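> Build me a model:
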Amino acid sequence: MNNFLILLALALIASSCGFRKYVWFISIGYGAAIALIGVGLLVIFGSSLTVGTALQCVLLVVYGCRLAGYLIYRDVKTAYNRRMKGEVKSNEGVSPVAKVGIWVSASVLYVLQTSPVLFRLEGTRGTDVLSIVGLVISTAGLVLETTADLQKNRAKKANPKRFVDTGLFRLVRCPNYFGEMVFWTGVFVSGLSVYANTVQWVCALLGYLGIIYVMLGGARRLEIRQDKNYGDDPEYQRYKSTTPIMIPFVPLYSVKEHTWLVA
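You can find the predicted model right below:
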């Protein structure tokens, strides 16, 4: 529990940037929190790390730094803020209580997401087959997400008024979200051999299912936004009706009507 609280404190510190801009609690602050949690795990368990567990921690740092860095670049260097004006909730009208609520709840989620790595380190289980399998899956997810972000950025620079349907976007409409889900699937799988009790299983499942829910909610918001921007374009309608929204080759083409995805 002490280690969990230490990681929670780190997540709270890293994501506190959201008090400057509300959406940063779950964007830049998210990446920063995961990176700082990875650093915290390296420091706390430095004397007992194996090659596999060290790589798990380093992967969290790389993942978080990449995500936060990309989001900072997008906010500062691209036209993203202008495109999203009026569509992303601003600080105006958000009460201090609401800000504290999202800050704390998001930070708890970030620690739960990384809890499989914490449980392995606390149990001194070292490196086993599942930890290696999880690392491979997470690395694949990181590569997918990074590639999708780069492809979307390149396509938007070339034609900012058109939807993106090139590269990985030919296979799925939200390949960056898919990559994110693959990354955290790897983290969850890596802990399947170490969950020692009901509490650990619940923590790991809440973290994993929580981020899957968030990604589906993000896909729903994106679909609504794209329908608004490109709904009259026959090419977009054809693309939307033939390309899965979240997982390649799984015939789920729309989540817009699933109002329970309010994240």
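> make it CA atoms for all contacts and neighbour counts henceforth
Noted.
> Residue 163: what secondary structure?
coil (DSSP: H, G, I helix; E, B strand; the rest coil).
> give the contact list for it.
226, 230, 236 (Cα atoms under 8 Å, 6 or more residues apart in numbering).
> can you count the residues close to the first one?
Same thing as residue 226. Neighbour count of residue 226, defined by other Cα atoms under 10 Å: 15.
> mind listing the helices for this protein?
2-15, 28-44, 51-77, 80-84, 96-122, 129-158, 175-190, 198-230, 234-242 (DSSP state H).
> Using neighbour counts, pick out the buried residues of stretch 9-16.
Using 16 or more other Cα atoms under 10 Å as the test for burial, stretch 9-16 gives 9-16.
> I'd like the structure of this one too, to check against the first:
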Amino acid sequence: MNVFGSGFAWNAFALNLAVAAGAAFSVVLVAFLVALRVKMHRIVDIAWGLAFAAVALASYGMSAGYGDDGRRLLVTLLTVVWGLRLAGHLAWRGRGQGEDPRYERLLGRASGNRTWYAFRIVYLLQGALVWLVSLPVQAAAYETGAMSFLAWLGTALWLLGLTFETVGDRQLARFKADPANRGRLMDRGLWSWTRHPNYFGDFCVWWGIFLVACDAPAAAAATVIGPLVMSFLLIGGSGKALMERHMAERPGYAAYRASTSGFFPRPPRGPREGDTEAG
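Predicted structure coming up:
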């Protein structure tokens, strides 16, 4: 039974799943080797975006002659642009800094070999998540029908997300670069509309990419796990929830939390007491 719709090359897609897994795990393996050399596991954050780009490029190559060329190119460009921008931003932001406290705390839990523990809990898990979240990217490359309005709606949502990420990251970087803001918390620009414009941006990007893969309803049903997992990571996993636990004791954060949306943007509510920073 063809669960993805008429003309979907199931056998080729099954092979793509394996190749995509190899692409994702190759990137995180290289990141692991680099991390051992520089003795810093925050390198894996850069590999996150690069691994998605690698999966998209591998899927584009593997799907030649199978899927609609327009959709193949579109979903590849959306994924690669997002992944490279994110990797570049994290590399720039982390330059000259030491280990991320998140990884120091995580490795502090290791009862045996810390290196093997890091490889299993950080790198292998990240590779698996990249493969799972990227399922819509992989499936979209094999859909044969012409793109419908859903693909363009998804592209518009992707663009909204990329804008939130890019503008929010730039606003925060400029704020932190000003010595006058030392010790203060960021509550300006997009950060006054949502406490996490970067995570909201990621959310829009991945639901947008999912919409590009939605022209075949069965394909959408089979790959919706991708954006759902990403949404969980952003809201309840290593994104918003973890960041807010870290920020909870900062002076002024309670007032910022009371006045500013936790995720989906909206105008700030009421006067804010003090200044705030997130992300």
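> Now render the helices of structure 1 as CSV, adding distance to residue 168 of structure 1.
Formatted as CSV, the helices of structure 1 follow (distance: least, Cα to Cα, whole Å):
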stretch, distance to residue 168 of structure 1
helix 2-15, 30
helix 28-44, 23
helix 51-77, 18
helix 80-84, 20
helix 96-122, 26
helix 129-158, 6
helix 175-190, 6
helix 198-230, 15
helix 234-242, 13
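> returning to what we had before: sort out which one of the contacts of residue 163 of structure 1 lies nearest residue 136 of structure 1 for me.
Ranked by distance to residue 136 of structure 1 (Cα to Cα), these are led by residue 226 at 32.8 Å.
> Please tell me how far the aligned partner of that closest one in structure 2 sits from residue 172 of structure 2.
Counting by TM-score structural alignment, residue 226 of structure 1 lines up with residue 247 in structure 2. Here the criterion is Cα to Cα, to the nearest Å. By it, residue 247 of structure 2 lies 15 Å from residue 172 of structure 2.
> With residue 14 of structure 2 instead?
42 Å.
> the more surrounded of those two?
When neighbours are counted by other Cα under 10 Å, residue 14 of structure 2 and residue 172 differ, and residue 172 comes out ahead with 20 against 12.
> With adjacent residues omitted, what lies nearest to that one?
residue 186 (7.0 Å; Cα to Cα, 6 or more residues apart in numbering).
> Now do the same for that neighbour: its match in structure 1.
Per TM-score structural alignment, residue 186 of structure 2 is aligned with residue 164.
> Near that match, how many other residues are there?
Neighbour tally, residue 164 of structure 1, other Cα under 10 Å: 21.
> ok, the most centrally placed residue in structure 2 - contacts?
Structure 2 has residue 202 as the residue nearest its centroid, 5.3 Å off, counting by Cα atoms, centre = their mean. Neighbouring residues of residue 202 of structure 2 by Cα under 8 Å, 6+ apart: 161-162, 165, 234.
> doesn't residue 177 make contact with the residue nearest to residue 172 of structure 2?
No: counting by Cα atoms under 8 Å, residue 186 of structure 2 stays clear of residue 177, with 11.8 Å between them.
> which residue of structure 1 sits farthest from its center?
residue 234 (31.3 Å).
> do you know how far residue 202 of structure 1 is from residue 209 of structure 1?
10 Å.
> Pull out the buried positions in stretch 68-84 of structure 1.
Quick answer for stretch 68-84 of structure 1 (16+ other Cα under 10 Å): 68, 70-71.
> right, and residue 241 of structure 2 touches residue 247 too?
No: in this structure residue 241 of structure 2 lies outside contact range of residue 247 using Cα under 8 Å: 10.0 Å.
> ok so, going back, any idea which of the helices of structure 1 gets closest to residue 251 of structure 1?
Across these (criterion: Cα to Cα), the nearest stretch is helix 234-242, sitting at 8.4 Å.
> corresponding residue for residue 239 of structure 1 in structure 2?
By TM-score structural alignment, residue 239 of structure 1 lines up with residue 256.
> circling back to that earlier point, nearest to residue 170 of structure 1 among the contacts of residue 163 of structure 1?
Using Cα to Cα, the contacts of residue 163 of structure 1 come closest to residue 170 of structure 1 at residue 236, 12.1 Å.
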